[in-house]
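**Student:** give me the fold of what follows.
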Amino acid sequence: MRVLVTGASGQLGQDVVTVLKHKGHTVMGCGRSELDITDAEQCKQAILSFQPDTIIHCAAYTAVDAAETDVDGAYLVNAIGSRNLAVAAEAVQAKIIYISTDYVFDGKGTVPYHEYDNTDPQGIYGKSKRAGEVLTQTLSSRYFIVRTSWVYGMHGNNFVKTMLKLGQEKPQLKVVDDQKGSPTYTVDLAEFLSELMLTEKYGVYHASNSGACTWYEFTQSIFAQAADVLGVSFQAKLEPCTTAEFPRPAPRPANSVMEHLSIRTNGFTDIRSWQEGLNAFLLEYQASMQSKTE
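**Tutor:** Got it, this is the predicted structure:
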């Protein structure tokens, strides 16, 4: 299959490209320098030239706090950029997979969100990503909306890497214990996307590693597993705290847990637990560190 990947230099995009190439697909990975998704004509020309069967749209404006003041910038990328890709995809009858977020919900619910629950984003980032969903659904006849959460992997900065570093440097770490969600290992998400794109089971999906935890519980597991896998000792004393103790410009959802209803009802195998995903990441991290020292 011919697959065009936007945001190919990003955290998820790099693993999507790697997984797809490993499976034998012909992949055109486009970072910002190769494809400006906010330029409709450039999108049209790139897609007409490559003639992809599928577009996996990983490019996004993800600076959650900056989006609160850079409203135009967030909508330009997340809404207008997604529209440009959806229109160009439809012109060549390509499938499009739009990567979305748990931030499209208000986070005030007490149970995991289903794919068909009403959305109610609270901040500009979530609102602009929801706008991208709506435009993709409206303009494409072959779309998958894939919402994910708490993403981390080998590429770029993320929570797991930060905690591994701070845990060895700081005497004390306060971590939020009143936000709950599902950590998602980029390789596991990329594997699911590679399976999804081969089907015509279009619609909205929630895709994260299975299970849920708070950021504090996630950090506890990071330290415990890293001590076992990497042989690292952490000096930091972990303490739970509230969201209110770390005020940020953009609101954070208290409940980010998303039910994998569509994965189950469409006959896919659910994504493994977040604990297993974390273990796989740490093994990949260890291998990467070893290769750098050899």
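**Student:** use CA for all of it now, contacts and neighbours both
**Tutor:** Fine.
**Student:** the stretch 51-200 of the chain: strands as residue ranges?
**Tutor:** Secondary structure of the stretch 51-200 of the chain (DSSP state E, counting those that start in this stretch): strands at 54-57, 95-101, 143-148, 151-152, 172-176, 180-181, 184-185.
**Student:** this one as well, want them side by side:
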Amino acid sequence: MTLLVFGKTGQVARELARIAPEARFMGRDEADLMQPDACQAAILAVRPDLVINAAAWTAVDRAEVEETAAGVVNGTAPGAMAGACARLGIPFLHVSTDYVFDGAGDRPFAPDHPTGPLGAYGRTKLAGEAAVRASGAAHLILRTSWVFSVHGANFVKTMLRLGAERESLTVVADQIGGPTPAAGIAATLLACGRAMRAGHPGGTHHYSGAPDVSWAEFARAIMAEAGLSCEVRDIPSSDYPTHARRPLNSRLDCSSLERGFGIGRPDWRAALRDVIRELAA
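**Tutor:** Sure, this is the predicted structure:
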């Protein structure tokens, strides 16, 4: 099977490279998502058996002032990729986000729950989902949340750095979600891709770590696992203003993925242990 992955340096792409080193990975030098036609042409030139889009505009706050550019990367480009996959008759797998929801309430969002993004990032990701569905390609849209790994910049690495430098930190405690290991997302995409190659219809599904916690609870778990004495104190989101609004409720109902593919929610605590050990090594 020839697998083509858009993305090289992101957390999910780098985890895909670990478990599928034989895949073809395309970074910006070969296929810039700011040029959707080039992404489509790349797929038609390679003629793979399966395409995974692990690239995206993830700068949430910057998207508020550069929504047009974010919209090309997160919206137009995935649609162009999916269109090429439709022409070739191959599956297209796309990573999306909890930010497509409004974060209201305290119940997990199911895949078919009405969307309502709070800001530009969520709007552009939602546009990408719509474009993928409209392409006619066999597709999987995998919404996830709070991604962490040993790669790049993420909450775990930030907390480890600050926890080693400070005696105490304040972290928001009214945003609740499921921290999700990038390694688990990568393995899920591969498993779903193989199933779709065998005839599974795909669809829109959720994948996030369990149990659901607040950012503050997650931070305390990071400190404890790393043996850091830094105290984590709870604050409301109103005490930590950001340019873009963050959803208070990022809980995701992942049951359709388990029913359809036999893939359950990963225990983020075990994944956190592995990440911290690897970083220490």
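**Student:** now render the strands of the stretch 51-200 of structure 1 as a markdown table, adding distance to R130 of structure 1 and mean neighbour count.
**Tutor:** Listed next are the strands of the stretch 51-200 of structure 1 as a markdown table, based on distance: least, Cα to Cα, whole Å; neighbours: other Cα atoms under 10 Å:
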| stretch | distance to R130 of structure 1 | mean neighbour count |
| --- | --- | --- |
| strand 54-57 | 14 | 24 |
| strand 95-101 | 8 | 25 |
| strand 143-148 | 10 | 24 |
| strand 151-152 | 18 | 20 |
| strand 172-176 | 26 | 18 |
| strand 180-181 | 19 | 23 |
| strand 184-185 | 20 | 26 |
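**Student:** in JSON lines: those strands, plus distance to K127 of structure 1.
**Tutor:** Shown next, in JSON lines, are those (distance: least, Cα to Cα, whole Å):
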{"stretch": "strand 54-57", "distance to K127 of structure 1": "17"}
{"stretch": "strand 95-101", "distance to K127 of structure 1": "10"}
{"stretch": "strand 143-148", "distance to K127 of structure 1": "14"}
{"stretch": "strand 151-152", "distance to K127 of structure 1": "19"}
{"stretch": "strand 172-176", "distance to K127 of structure 1": "24"}
{"stretch": "strand 180-181", "distance to K127 of structure 1": "19"}
{"stretch": "strand 184-185", "distance to K127 of structure 1": "22"}
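**Student:** and the ones you listed: which comes nearest G211 of structure 1?
**Tutor:** Nearest of the strands of the stretch 51-200 of structure 1 to G211 of structure 1, taken as Cα to Cα: strand 180-181 at 8.3 Å.
**Student:** got a list of what the most centrally placed residue in structure 2 touches?
**Tutor:** The residue lying closest to the centre of structure 2 (Cα atoms, centre = their mean) is T144, at 4.8 Å. Applying Cα atoms under 8 Å, 6 or more residues apart in numbering to T144 of structure 2 gives the contacts 95-98, 180, 206-208, 252.
**Student:** one more time with 7 Å, if that's ok
**Tutor:** If you count contacts by Cα atoms under 7 Å, 6 or more residues apart in numbering, T144 of structure 2 has them with 96-98, 206-208.
**Student:** now the two most distant members of those residues.
**Tutor:** Maximum distance among the contacts of T144 of structure 2 (Cα to Cα): 11.6 Å, for S96 and S208.
**Student:** hmm, back to that, looking at structure 1, which of the contacts of T144 of structure 2 still make contact?
**Tutor:** Retained in structure 1 (both residues aligned by TM-score structural alignment, their matches' Cα atoms under 7 Å) from the contacts of T144 of structure 2: 96-98, 206-208.
**Student:** any idea how far R123 of structure 2 is from P21 of structure 2?
**Tutor:** 33 Å (Cα to Cα, to the nearest Å).
**Student:** more neighbours, these two?
**Tutor:** The neighbour count for P21 of structure 2 versus R123, taken as other Cα atoms under 10 Å, is higher for R123 (23 against 12).
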